[in-house]
Each structure stands twice: as structure tokens, then as C-alpha cells.
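[1] no letters, just coordinates:
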């Protein structure tokens, strides 16, 4: 890669009539990963990255603003719901696992090409566990385990209802627990903990070696206007000197977290009219006490409370941040009208318009129990938070834990065009919104987000550059970056083992050979 254009200290450097091939809004993991792809696919294209803060990875990608779970569906119970037929549905779990495997392949590619020099700085093996109690939840976990065992992607997962075995996996959650309590757990040793902030910063640093890529920090993209020739006029505020500037771009991608909704609305593309956003934040209890941290090495996910959103699933996590181990428990939901942690209190109100106001009201009516849940979370006392912690760590002492505010997420509210009333529905996960001609795209939503970033980037590339994606040149480059591009892993045990052996070797992770299973009885 070549040398980047460094941001000058003085203002007024951006010409009013200047143009660029691609503008990326935000310097989090989505925009930076997208930028990395483009520099490989089209090394001569000019790319501008605009970030409103003074560095990359400071919002949702920041190490303290997410749980750092490498979401592979090993432990997340909400990815395997009961279907209408009463059978555990694992389709979403398979899709997320395959998407995560693609992310691992791309990161391995970056290591191989010396973009990343020490993978242990951002990814480490931490076992993934599901842990439940009471008969109903134990029955569900057993059914889930049996269903997952029928797919090679989940080969190696273990299940137990034996207290001694679970104690060996995670002594902290069992020590002090009643021996009469009926519990169950699954254990997957190849789970991961990921510092998405460090990963993003290393990619961001690598982009500085490309002469066709320019980075502008403390530059706030205010709005977008479509020109008559289908290019985009991007209106920018240089926050250092409060000077407004414009630039013309052939393509624009908005990977600005919660801010994406507001910016897409300024473009006035009809595709964004049916969307609204509902901001939800979170807090975590954190300890770095060595006596406690040494007793737990796993990411333990439980069952969400009735009527609680998927992002509220309680979990007790080992985190490895800059070589140091912490324990994190949560999340506890918070509410703010901001769409970003460093956003404006007016974000929610500015997003309301005649196209989405009724959808928001309908979601409020249809999800009254969810509203009650959020209110209860907001008024929760420190004592009740510790009581919740004790469900997963019976011997917890409040003096060992501090409360940390995590990132802000904006859940998608979308008009359901398939319903007769076209009612608004609350939708979890991530969604790409693009203009009809593909010149503008943005990413809405939340988890599993960063873990499936490569699959999301591929979807964005398909929507923005349809013709290029069908070219031999792009296909060959994509195959170099992601060997399983256009392949399905879930039914090819030879390919699964080949790819996992490759990614584990490059990323310094444990390799566990997948074996086929007969259908569980």
C-alpha cells in the first residue's frame, strides 16, 4: 500500500468543487473494513473518510462500548428460538456462524499481508458457554444442543447438567450455588473474545499507507444531497474552525452507528422513509480484582427475561483488554434520546417525520411490556443490580464491582409492508439500506454487527457495485481475502476443517477438528 494524505492542521484545505470516488462516513469497524476492501479491490480509487471525533473506533467500536464477544452462535440463546412447530430453529445460528467464519478469514488475510502484526492484540480464545436454570430453560438448552449437534459448524460443543462438570468449566458461577438447583450448560472451547477497537485502529493505521485514501478527523458530515448526475454532494462541518465545506462523491457509505439514520434521512431517498430508530444504551458491572478474575475464564450467556430485547441477554464475560483480564456482567438497559454516546439530545426528535411517526407510536403500543421492562431497568438500584449479578456469581460482593456505561445502540423500527395495516415493527439485528441505484448505502441496527462485519461489507458491495461484483477481477480478489466466498460451510466438513485450520494458524487460535454427527435422538 502507498502513502496516505495526512490531515493538515489548517482549515480551508478542501476545495468546494473537489470530487472523490467514495466517501466513508465514520471511522468505526464498518467503514474502516469497507475501506480496506476497496483498497484491495480498486487500489486507484480515491477514498475520503470523515470522522466527527478525534480518532477511530471511539463509539460502538470502542473496547468499553461493547461486550467483545465474537458472535458465532455458540452461546447466544436468542439465535435459536423455538419455531411454530415447537422445534428449535437453528437457521439463524448457522447463518451467523458462517458470517463469523468469513470475518476470521479476512482477519487472517490481513495478518498474512502484514496489515496486522500481532493478532493476539485483538483476538483470543475464551470458551463460550450457555448457562440456564429451572426445568423449562434446561429442557430448551438440551433441545438446542441436540439441534446444533446435527450441524458440523457446532461440532465439539459439550452439554452437561452435572454440577461438578459445570464447576470445572466455570467455578465462579457454581461456587456457593444451591446443590438442589437444576442447572444446565453448554461449553465450546473455540469461542473468542475480540477487542474490536484495537482491530479497527490497526486497520485504520494501515489505510494511512495508501496515497489515494484521505482521513479527516473532527469533520462532521451534516447532510447529503443527490446531484442531477446521480453523484452526491456531501456537506461537511470542520469542527476545529466551524467552517462548512462540500465535496462531490460518486458513492457514499454511512457507517456512523446510530447517526446513520439521521444522515440517510437528509438524503431523502425513499428507501429510508419506512425506518425509524429507538435508542437503547447499556451499563455493565466490571471487576479487575485478580482473586475474582482468576476464577472465571469464559463468556457465559444466559436466558433473557420475558419481554426483554435480545441485546439485554445477561452474560458474565472474561475480557482481555490490552493484555489484562477483566470480568464484565450485564447489560443493564439505559435510555437516552441520543443516537450516539457523544451525540445530541435532539437525535431522536430530529429523526421523527411524517413517514415514521406512526410506526414509532404503533411499536410503543405493540411493545408495552418492553416499555415496562426498560422503565424497570432505568429505576433499578445498585442493590438490585448486584442481586442480578448473584444469579450468575452467587458470592459476589458489591465492593469489587464498578458500573461502566457502555455504548449507545439504535434499534430499527420498520414499517411492515407485508401486513394489511403496514404497522411499524421493532426489528433487531443489522440492516443495509441503499438507494435504488446503489450509489448511497448506510447500516442501521446493532448486534451481531462487528462480528459479522465481512458478510455485511459483502452485502454492501453487492448493492453498491453490482457489475463489479460479477467481474472476474473482483471475484478473484475476494476469493483471496475470503476463501469461502460464495461457498456454504455448513454441509462441507472437509472445507470447514481446512478453513478453520488456516484461520486458527494465522490468528493464533485453538484448532478443533469438526467431526460429523448422526442425528441426535
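    Received the coordinates, thanks. Keep in mind that this is a model prediction, so the values were computed, not measured. Numbering: from 1, shown residues only.

[2] for the rest of this, base every contact and every neighbour count on C-alpha atoms.
    Will do.

[3] ok, the residue nearest the centre of the chain - contacts?
    A centroid search over the chain (C-alpha atoms, centre = their mean) returns residue 449, at 2.4 Å, as the residue closest to the centre. Contacts of residue 449 were listed using C-alpha atoms under 8 Å, 6 or more residues apart in numbering, and they are 429-430.

[4] need the longest helix for the protein.
    Across the chain, the longest stretch assigned as helix under DSSP state H is helix 91-112.

[5] contacts for the helix or strand following it next, please.
    Read in the C-terminal direction, the helix or strand following helix 91-112 is strand 123-125, with elements assigned using DSSP states H and E. Counting contacts by C-alpha under 8 Å, 6+ apart, the residues outside strand 123-125 that touch it are 189-195, 320, 507-510.

[6] also this one, for the comparison:
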């Protein structure tokens, strides 16, 4: 059958919005040096075994003429593989069909460093940033909201009154929206998944690899389980990670409580949670298998990518915590496990929140445009010219406007210092 690439195109379209937004901020000196948070690292899809190779070739054919995927390449030659991915070629049996497709101008982004630049820019504008503050409650106050904030250092609680609240609290977005009591959150649940990575400690190996290499998730496993051998650039230093391996904890944040999941249960979301529990055998099986993997089994997964990987060159590190969204749907299923991000807002537009996992930070500007459209619809006509100045493709689909895509791609390559 035909390969459905609509999701890849949709995510790419949103990522181009991010690139335009960042370029605007760099060009206007709102953000500082881009190489502190964005660097050029090729993106590679890796297939082994005839079925995967056939799939990858068909996917490449479906994407290669799409304007949002320029200069995409494909090869099933051993020579090309050895030249491009020497670390993965060592000790590999090329009698097994192997292929790669790749995009040379991919990027690696350190969202922590980018966030620090955002916060510095806001502080310079006179915005007060309160660290060590935790929002513990949200209550309606007429047309406004009373936000209870606890100081993590002193234990004191204060109340802030707001006309509009955006809940961007990651895993804690669900409990906070539940506390706000808006009807739109009724029936929604959250399923926490933790993660681990293998991190390379051998500088020689780190230097040998320069790509983000994605495989294909095992049959029945969820999309978040796609393993990758990943070159990272953190604080100017190259690193190499492999994973993620899923773990499980009832916490909604790394620093959360073991009661988070249980506290989020409501009579309204139990049918969705139970419905997903009964349907998602693939996810349950995947999580159980992942949880049972010891370091030896984790290294075996890495050796599918890097046959000569040695235990002593890798250490296990704890990754982030994500909460997958469970969305209420009608009978007979009652609930569906969502793998993207979900935006929830009250009908009066006074509160909105973003829940879910990936894609997350990479498409944040597109998500915030949606918040503006949903919550400030009456002002969008007035704001549109400014938004177009910041994001020239605003209101259009780049996939339908190749000239605009090319112009904005070239502009962002230059502004973000990514052009070779």
C-alpha cells in the first residue's frame, strides 16, 4: 500500500514555524548566539532486514518530491553506509539488507539553552521571573482566575489574580487543569512514562559519529519507542546517546509525587483510563518488556545499531518524564491514548493548557499560535500583520507555497548560522 506521510509533513510544517520565529528573534537581537542552542547534525533513517528496507524506500519515494523535504537522499549501498556511519558499520553483517535515507541539513537543538536565552530576554524587558515557585491551585474569580503560588524555599503561599492563565506545566498540566475545574478537561487522563538513555563515555567514539539515526519501532510498540543513536551538542560539547528505554513511575514530573497518577483519577476519567488499559496491549507489553530489561539487554538493543558497542563505554542516565494524554471518546472504547500534544481551553478563552509529550518543544511556537487563535480570536485580525512579520508563513501552508518555503529556509539557515 501507499505510505502515509501526512504526519511527517504536518510536524515539519510546524517546525518551519519555529525556525521562522527563532530567526526573527535572532535578527532582532532578542535571542543571542544561535550556536549555543542549535547546530547542524544530519538526520538519518536506518532500516535493516528486507521489510524495513522496502518500507524506507517507499517512504523516501513518498517524501523526496515534497517541497518541505529538499535534498533528501536514499542509499542501500554498503560503501555509502560505511562512509557516512562508520561507528555503525564496524562489525556489521552487510549480508542482511541495510539502507539509510538522510537529510544533511538536520539540526540538534538544546532547548534548555534556548529557554535560558528566552528568560534572559524577558528579564531584560522588565518581566519578573519567579524561580522556586509552584502553582498549587487555580480558582475562578468571576471572569478572572486566582492562582495560588507556593514558595518552595519558605513554604509561604501567595495569591495572584490573572485575566488569562496558560498552563504550560508539562506533566502537571493535567492536575492543574483539573483543579481549575473547567468542563473541557472532564474525561481526560494521563499515563506517565519515564525514560532512560545510554550515554557514551568514550570521546573517541563520540567523535566518530555525527548524525541523529532513527530506527523503526518494533511491531506493536508505541511511536515514542523509536530508538535512536543520537549526536547531541550540549554547551558546545559533542555527546552521544542511545535510547530511549521506557520506564514506569506514577509520578507526573521527575520531581513529582508517587501519588500523582492516583490523585489525577476522577469518576469522569475512569472509563477513559480503563478503556485504554483494556485496548493498549501493545503498549502494556512494550512497557513490561522495557522494565524487565537489565543493562545487558539494553546493550543488546544498542548493538543492533552499533554491533561492536562495549559495555564499559556506556553509562545509563535518567531522561525526562512524560505524561501521555488519554482522551475521552464514546463507547465502546471510552478512551484513546494520544501520542501528540493536546491543547485544552475553556470556552471563554480565559485559560488554556498544553498536555502530552512529543512533538513538544520543537513545535511550541505553532502550539502558541493555536492558543492565540482559540483564546483571543477577536484580536487576531489586529495582530495578524505583526504575526506575519515574525512568522512570514502565518496563515499559509508552506507545502502549498514552495517559493515561500525556499525563501524562509534560506533566511533561517543564515540567521541561525546553519548554512555551510
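    Done, it's in. A quick note: this is a predicted structure, and the numbers were derived from the prediction, not measured.

[7] how big's the offset between the longest helix of structure 1 and structure 2?
    If you overlay the two and look at helix 91-112 of structure 1, the average distance to its match in structure 2 is 0.9 Å (mean C-alpha distance after the TM-score superposition for structure 1).

[8] distance of the residue nearest to the centre of structure 1 from residue 488 of structure 1?
    Noted for residue 449 of structure 1: a distance of 20 Å to residue 488 of structure 1, by C-alpha to C-alpha, to the nearest Å.

[9] ditto for residue 336 of structure 1
    As it turns out, when the distance is counted by C-alpha to C-alpha, residue 336 of structure 1 lies 41 Å from residue 488 of structure 1.

[10] what is the nearest of the contacts of strand 123-125 of structure 1 to residue 481 of structure 1?
    Among these, residue 507 lies closest to residue 481 of structure 1 (C-alpha to C-alpha), at 14.4 Å.

[11] hmm, the closest one is touching residue 120, no?
    Yes: in this structure, residue 507 of structure 1 sits in contact with residue 120. The criterion is C-alpha atoms under 8 Å, and the distance is 7.3 Å.

[12] these two: who's more crowded?
    The neighbour count for residue 507 of structure 1 versus residue 120, taken as other C-alpha atoms under 10 Å, is higher for residue 507 (23 against 17).

[13] map the more buried one onto structure 2.
    Taking TM-score structural alignment, the alignment pairs residue 507 of structure 1 with residue 416 from structure 2.

[14] just residue 439 of structure 1 next, same as before
    Residue 439 of structure 1 maps onto residue 350 in structure 2 when the alignment is built from TM-score structural alignment.

[15] do residue 398 of structure 1 as well
    Structural alignment (TM-score structural alignment) places residue 398 of structure 1 against residue 311 in structure 2.

[16] quick check: nearest residue in space to its match, chain neighbours excluded?
    For residue 311 of structure 2, the nearest residue in space outside its immediate sequence neighbours is residue 299; the separation is 6.9 Å by C-alpha to C-alpha, 6 or more residues apart in numbering.

[17] translate the one you found into the numbering of structure 1.
    Correspondence of residue 299 of structure 2 to structure 1, assessed by TM-score structural alignment: residue 386.

[18] and the next element down the chain from the helix or strand encompassing that match?
    Using DSSP H and E, residue 386 of structure 1 falls within helix 382-390. Using DSSP H and E, the next helix or strand after helix 382-390 of structure 1 towards the C-terminus is strand 402-415.

[19] by contact count, what packs against that following strand?
    Using 3 or more C-alpha pairs under 8 Å, 6 or more residues apart in numbering; DSSP states H and E, the elements in contact with strand 402-415 of structure 1 are strand 275-287, helix 357-366, strand 424-427, strand 440-445.

[20] what does the last one contact?
    Contacts of strand 440-445 of structure 1 with the rest of the structure, by C-alpha under 8 Å, 6+ apart, involve 251-258, 260-261, 264, 409-412, 428-435, 460, 464.
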